[in-house]
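Peer 1: Take this sequence and fold it.
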Amino acid sequence: MRGLSKKLSLPLWEITKKHDDDVAEGIKEEDEATYYRENGFDLTEPFLHSQEEINEQMFVSEYGEEAYHLLREKGVFYPDMEEYFTRINNNTYQYYPEGKKHYSVLNIEEDVSRTDLSDDFCQSCDSCVNPEDVAPWKRTFKTASKKIECFLGNLEKKGIDPMPSWNEEEHVEVPAGRFKFITGRHAQHTQTSTLNNVMLLDIMKENYVWINDAEARKLGIVQGDLVEITSSVGSVRIKAYPTPKIIPETIFYIHGFGAESDGFTFAHRNGASDNEIIEGNIEPVFGSSIMHETIVTVKKV
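Peer 2: This is a model prediction of the structure:
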């Protein structure tokens, strides 16, 4: 990764300078080399040291050397652990006393006392909120106002909605006889990285396509039928799971299956890959793939 990041850093930096207005403005205000280094554009930086060295440096800078040695010795660390951790019996442990269970890693507002503010804060909670579940301190965030900000002025300057809003012109209607494909994750697997794990495959061997049961009946599709899903960019075959748990005109299957490489001894071609049918549209604000807008056809094989 160190060699690859070295090859990619400068070409990507040149593209960023050309197309990112904020970066162009930043370079005007300070030395380009400094801006490149201090704003995370040097992709080699994370690979200059081992992950263990990086973890140690970050942990020590936040909690100190003594806490790091405690972490290495015990395998776990949390604030005031040595003072508060108590073994009650062979099966029960106390991590914090009842009166000390609330803490925050966020900064407290200036000139605000935790003790003085605790009762007022809890009294101001909505009646549906259990004050015991809320850290009773006013906290600050790393924003210009020190509060949670939903309106992002820098997006407005770029012609992008500064607050999330519905844009009717971006809504994609589903043509008659077709479906909108959506994808998602599963608790037993992590992307494609666990799909050759034979123990996890015992829990879930392959993915099925969810299709509304009423829609499935119209197409003559029943549980376990092999169906073909086709988009403008590709086609896959996958077993069907008719269910009322998904709305009409929409189908879904889990991401990560359908590995093409026969190097995946156990996972090769189990189920279907969503990558083979998702169109290559890009979300304009943060540049990710739009994965829930592809229109497809479904037919029984």
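
Peer 1: drop to CA atoms for contacts and neighbour counts, all remaining ones
Peer 2: Noted.

Peer 1: I'd say Arg185 and Gln191 touch.
Peer 2: Yes - counting by Cα atoms under 8 Å, Arg185 does reach Gln191; the two are 7.2 Å apart.

Peer 1: got any residues that touch both of those two?
Peer 2: His255, Gly256 (Cα atoms under 8 Å, 6 or more residues apart in numbering).

Peer 1: quick one: secondary structure of Phe252?
Peer 2: strand (DSSP: H, G, I helix; E, B strand; the rest coil).

Peer 1: One more sequence to fold, the one below, so I can look at both together:
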Amino acid sequence: MQDILKGLGQKLSVPLFKVSAKYDEDLQESIKEDGLHKAFEEGGYDMAELYRYNTTQRNKRLITKQFGEKVYKSLKEKGVWHPFIEEEKELFNDFYEYYPPEKRFYSVERKYRVKAYLKKLEKAGFDAMPTWHKHYDFTLKKDEFRIITGRYVTTTQSATANNSMLRDFHQENYLWINNNDAKKLDIKKGDSVVVMSNISSVVVKANPTNKIAPNVIWLPHGFGIDSQEMTNAYAQGASDNMIIEDKFEKIYGCATMHETNVTLRKL
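Peer 2: Down below sits the predicted model:
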């Protein structure tokens, strides 16, 4: 895919630059001041530039350019860097003091006050305080499940999926399904099942358990990586992002991850 995008970028970059130069007054001014080559390179018109290097090479170039080799080396060796990293000290049992108290830039003061009634929400047409409505209850058609997502303690984000030490805990994710529901579908632990929503489907191994309610299934987040650059995580497990429908919470715009119904089929 990277080679395809690189080739496409090489073919389109110059023609698009010429069209822009014909009509874009800011670009015309930039060409007069800096010349064609600099206006093209620094103006972001080289669409193939992003694909000339793999992820590791791009990360190194970006970090060393902005922060220097020292920071990049620290990130490679320790996975972290901050201005006082050389001053950090172990207090006890792998518990470190990272920032000396005198160099901390802020502190947190507790006011111990909670606002439960927000008039601004009421003016905007929403409930002024949390209120349950009947339509919040989800409904299911025959053979459907409501899928919810969550996280293993060791894999909180997709960004941690390629961490080799965390992969030792969970190589792949498992779909949790209620024991009784699993029996009805003849699904046993480790069986591969297809999970199908209105937008896509994924294949994942099942984990029948009494730790989840009937008619609900749980798929842990942070697996099913499709980037071959992430060599430790590529094609292991299933991605919840592939099947969760694109819906959002109307008050603050957050994605609502627990409003998708799916069907299951044992392979």
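
Peer 1: Any idea what the TM-score is?
Peer 2: The TM-score (TM-score structural alignment, normalised by the length of structure 2) is 0.61; 178 aligned residues with a Cα RMSD of 2.8 Å.

Peer 1: Name the nearest residue to the residue nearest in space to the middle of structure 2, sequence neighbours excluded.
Peer 2: Here the mean C-alpha position of structure 2 is nearest to the C-alpha of Ser158 (Cα atoms, centre = their mean), at a distance of 4.8 Å. Excluding the flanking residues, the one nearest Ser158 of structure 2 by Cα to Cα, 6 or more residues apart in numbering is Gly222, at 4.0 Å.

Peer 1: And what about the counterpart of that neighbour in structure 1, helix, strand or coil?
Peer 2: Aligned by TM-score structural alignment, Gly222 of structure 2 pairs with Gly256 of structure 1. Secondary structure, three-state DSSP: Gly256 of structure 1 is coil.

Peer 1: How about the contacts made by Gly256 of structure 1?
Peer 2: Contacts of Gly256 of structure 1 (Cα under 8 Å, 6+ apart): Arg185, Thr190, Gln191, Thr192, Leu195, Ser273, Asp274.

Peer 1: just to revisit the earlier point, mind checking how far the residue nearest to the centre of structure 2 is from Ser200 of structure 2?
Peer 2: 19 Å (Cα to Cα, to the nearest Å).

Peer 1: Pull up the gap between Asp282 of structure 1 and Thr294 of structure 1, please.
Peer 2: That one is not Asp; residue 282 of structure 1 is Ile. Applying Cα to Cα to Ile282 of structure 1 and Thr294 of structure 1 gives a distance of 12 Å.

Peer 1: Which of these two has more residues huddled nearby?
Peer 2: Shown here are Ile282 of structure 1 and Thr294; by other Cα atoms under 10 Å, Thr294 has more neighbours (20 against 12).

Peer 1: Please, where are all the helices along the stretch 51-200 of structure 2?
Peer 2: Secondary structure of the stretch 51-200 of structure 2 (DSSP state H, counting those that start in this stretch): helices at 55-67, 69-78, 119-123, 164-167, 179-184.

Peer 1: what's the closest of the ones you listed to Ile212 of structure 2?
Peer 2: helix 179-184 (8.5 Å; Cα to Cα).

Peer 1: Where does the closest one end up in structure 1?
Peer 2: Using TM-score structural alignment, the partner range for helix 179-184 of structure 2 is residues 213-218.

Peer 1: how big is the offset of that stretch relative to structure 2?
Peer 2: When structure 2 is overlaid, stretch 213-218 of structure 1 sits 0.5 Å from its aligned residues on average, using mean Cα distance after the TM-score superposition for structure 1.

Peer 1: List the buried residues for that stretch?
Peer 2: Residues of stretch 213-218 of structure 1 classed as buried by neighbour count (16 or more other Cα atoms under 10 Å): Asp213, Glu215, Ala216.

Peer 1: Over to stretch 236-252 of structure 1?
Peer 2: So, applying 16+ other Cα under 10 Å, buried residues of stretch 236-252 of structure 1: Val236, Arg237, Ile238, Lys239, Ala240, Tyr241, Pro242, Thr243, Glu249, Thr250, Ile251, Phe252.

Peer 1: The match of helix 179-184 of structure 2: how far from the chain's middle?
Peer 2: 33 Å (Cα atoms, centre = their mean, to the nearest Å).

Peer 1: can I get the buried residues of stretch 213-218 of structure 1 in CSV with distance to Phe121 of structure 1?
Peer 2: Shown next, in CSV, are these (distance: Cα to Cα, whole Å):
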residue, distance to Phe121 of structure 1
Asp213, 49
Glu215, 51
Ala216, 53
